[in-house]
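3D model of this:
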Amino acid sequence: MGREFRIGTRKSRLALRQTELICNALRERFPNVTITPRPIVTQGDRDLHSSLQTIGGKGVFVKEIERELLDGTIDFAAHSLKDVQPVLPDGLVLGCFPKRDSPFDCLISPRPYADLDDLPQGARIGTNSLRRQAQLLHRRPDLEIVPIRGNIDSRLRKIETERLDGVILAEAGLNRLYPETGDGHPELGGLYRVSLRGVLLPAAGQGAMVVECRADDMQTLELLAAFDDPATRDAVLTEREFMTALGGSCTFPIGAFAQTDDEDGLVFHGLVASPDGTHLFTCNETGTIDDHVGASAASALIDQGVLPLIDPVNSVHPLNSVNSAVPAASR
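Take a look at the predicted model:
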């Protein structure tokens, strides 16, 4: 297999770092193969001011890249899985799920807070995620949520420029950019970091990278198969199944986390909420990948009455008939 493969990626520092990790693994396994990264500017990278909800959701980070895949300009593309829409364009497949990094969120702050409950009354917290916002306000209604967008470095700078008490970031991105950092580390500008595992349910696919390619490109699929992690694949496909069943995107708060378990097979936690956190529903399901645990969890939440949260315009049930539920801990 001595051909050249062109890999598409966003131009952000995190995306380039993730692509570098994939390229290095491929080169080590297949030394006769040439891997050439091709950075691509996406709509989500160009528009850093509008909310994701108004410019098309998470798909704005991958559409241009997928177009080049279909045109044959690139052979495969590296994505953060949470940026990939639940339904792919015709002719494309997810060819490889490398081993997942941490799926959880963390709080980055200028002071060493022990946890969310340690934040001062009325603390200003930066995030552009409705999922994070809803769970934060459900736990701490006094918090002021400040919408922020941009790459990791720009969001960290906004702690000072926007006078924030903290920002919520994905642990995986920090781990990839700052693999050796700890509390108060100089590379993080002396900022402090506390994990929110068990506090905030993550986004579907968070912490996972994925490689997308053309469905009929057998040579590329063969190359990528060597780096597929079955446990990661089963977990994140279950999370995406849950999102698909609920018509999920980033236009309403939705969380999903699955992990493999020797005793139960797959253990899944799902969440749907209102943006202000006053209504929050959770579910827990176990089973195997063949049991369609994600779809079952979605059905369970629909039975609980989440449709007014998902589609308030067309739902026949008024929102005030929905009862709040206690969030599930992500184990």
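
Please count neighbours and contacts with C-alpha atoms only from this point.
Will do.

so where do the strands sit in the stretch 201-331 of the chain?
Taking DSSP state E, counting those that start in this stretch as the criterion, the stretch 201-331 of the chain contains strands spanning 209-214, 254-261, 265-273, 280-287.

contact partners of stretch 232-249?
Contact with stretch 232-249 is made by 57-58, 85-87, 97-100, 204-205, 208, 254, 256-260, 266, 268, 270, 289, 292-298, 310, as judged by C-alpha atoms under 8 Å, 6 or more residues apart in numbering.

One more, so I can put them side by side:
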Amino acid sequence: MTTLRIGARSSRMSLAQSAPILAALAPTPVLLRPFSGEGGDREENRAPLEEDGVFSQEIEAALLAGEIDVAVHCLKDAPTRDTPGLTMAAYLCRDDIRDCIVTRDPEITLDTLPLGTTVGTASVRRTAALRAYRPDLEVVPLRGPVYSRLEALFQHDVDALIVASCSMERLGLRHRIGQRISPEIICPSLGAAIIALQTREDDMETHKRISKLHDRETGVEAETERLTLRQMDGYCNARLAGYCLTNDDGSTVTYTVRARAFSPSGTAVDVRLTGENATKTALDVCQRLTQHGALGLAKEA
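This is a model prediction of the structure:
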């Protein structure tokens, strides 16, 4: 059997989330090739990412060149539009979409943080949500991998962190999670907590070999959220958040699509609709967002 060459970024996070994929593909022989991830992993430039696909350019180039067969992506960091010649061939079952708070005292919650507490995050989405929910907190720009942010916390550079729950879990740090924050307080990024496997569009053999890893429900949610991003001119660090939620009562399946556009101050336009067709529901959500001035709000200085 031909070895399946899998490409992933060389960060600790990427390698941690790639390991279960390699195990799940057994007995297929696999070879993991790490990529430096120039652009996305550079600590000094994480906050102002104004370009779609900045995290994935190097690994996509290798995939197009035939140097690897599969690229592993965090969907929220992947290009909103498929790169010509490439396709998202499989989506792994989605993890927890919520953000979480991490402090030195695991009993503290977002509501019980003392006035003036310094909270580290470089995310415009999290910053806007925190300013709206707890304007008395001091948000401190903090960039870099999760481990470097945890180091800043325990060196007392900041008093608390807001990070993705799934990131903590994938790194084996579930025990460090103090509180999982409701999406009603901090709305997740579109594409959050989804691992996507990308292949060349014409490579049907590889597509077939990884098909057993695909989760159908996650696939619908992923494509619906990518559509929402495209309709709203969104990208990784845009002022846009939301999710698609599958509702299955055993007899009927519906989809709740939420999208939230916001300004740096936290002013937001938030639309949520439920329907039987995920694509139509997403398009209706985007239409209502646009009608309420979401595109202008997201570009507000």
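
quick one on the thing from earlier: arrange the strands of the stretch 201-331 of structure 1 in JSON lines, one row each, with distance to T42 of structure 1 as further columns.
Putting those into JSON lines (distance: least, C-alpha to C-alpha, whole Å) gives the following:
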{"stretch": "strand 209-214", "distance to T42 of structure 1": "16"}
{"stretch": "strand 254-261", "distance to T42 of structure 1": "24"}
{"stretch": "strand 265-273", "distance to T42 of structure 1": "28"}
{"stretch": "strand 280-287", "distance to T42 of structure 1": "33"}
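
Can you convert these into JSON lines and add a column each for distance to L48 of structure 1 and mean neighbour count?
As requested, the strands of the stretch 201-331 of structure 1 are exported to JSON lines (distance: least, C-alpha to C-alpha, whole Å; neighbours: other C-alpha atoms under 10 Å):
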{"stretch": "strand 209-214", "distance to L48 of structure 1": "22", "mean neighbour count": "25"}
{"stretch": "strand 254-261", "distance to L48 of structure 1": "22", "mean neighbour count": "24"}
{"stretch": "strand 265-273", "distance to L48 of structure 1": "25", "mean neighbour count": "25"}
{"stretch": "strand 280-287", "distance to L48 of structure 1": "29", "mean neighbour count": "22"}
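
Of all those strands, which one is nearest R131 of structure 1?
Each of the strands of the stretch 201-331 of structure 1 was scored for nearness to R131 of structure 1 using C-alpha to C-alpha, and the closest is strand 254-261 (5.6 Å).

Tell me the helices and strands packed up against that closest one.
Where contact means 3 or more C-alpha pairs under 8 Å, 6 or more residues apart in numbering; DSSP states H and E, strand 254-261 of structure 1 is packed against helix 230-245, strand 265-273.

With structure 2 overlaid, report how far the shortest one is off on average.
On superposition with structure 2, the mean distance recorded for strand 265-273 of structure 1 (mean C-alpha distance after the TM-score superposition for structure 1) is 1.0 Å.

Report the inter-axis angle for that strand versus strand 254-261.
Using axes from the mean of the first three to the mean of the last three C-alpha atoms, to 10 degrees, the interaxial angle of strand 265-273 of structure 1 with respect to strand 254-261 works out to 170 degrees.

so where is strand 265-273 of structure 1 in structure 2?
Structural correspondence for strand 265-273 of structure 1: residues 254-262 of structure 2, per TM-score structural alignment.

Which parts of structure 1 are helices?
Listed in chain order, the helices of structure 1 (DSSP state H) span 13-29, 43-46, 52-55, 63-71, 130-139, 152-161, 171-177, 218-225, 230-245, 293-304, 307-310.

how about these, which one is nearest E285 of structure 1?
helix 293-304 (6.2 Å).

For the closest one, give the aligned segment of structure 2 as residue numbers.
Counting by TM-score structural alignment, helix 293-304 of structure 1 corresponds to residues 281-292.

outside of the matching stretch, which residues touch it?
Residues outside stretch 281-292 of structure 2 that contact it (C-alpha under 8 Å, 6+ apart): 224-225, 227-228, 231-232, 255-261, 269-275, 295.

10 Å - rerun?
Where contact means C-alpha atoms under 10 Å, 6 or more residues apart in numbering, the residues beyond stretch 281-292 of structure 2 that reach it are 224-232, 243-244, 254-261, 269-275, 278-280, 294-297.

picking that back up, for P110 of structure 1, find the nearest of the strands of the stretch 201-331 of structure 1.
Nearest to P110 of structure 1 among the strands of the stretch 201-331 of structure 1 is strand 254-261; the distance by C-alpha to C-alpha comes to 27.1 Å.

Could you tell me the angle between the closest one and strand 280-287?
Taking the same axes, to 10 degrees, one finds strand 254-261 of structure 1 and strand 280-287 inclined to each other by 20 degrees.

Comparing strand 254-261 of structure 1 with structure 2, how large is the average distance?
Its match in structure 2 and strand 254-261 of structure 1 itself, once the structures are fitted together, sit a mean 1.0 Å apart by mean C-alpha distance after the TM-score superposition for structure 1.

What's L48 of structure 1 aligned with over in structure 2?
In structure 2, L48 of structure 1 lines up with E43, judged by TM-score structural alignment.

Now do the contacts for K63 of structure 1.
K63 of structure 1 sits next to T42, Q43, G44, L69, V84, Q85, P89 when contact means C-alpha under 10 Å, 6+ apart.

and which of these is nearest to F227 of structure 1?
V84 (19.0 Å).
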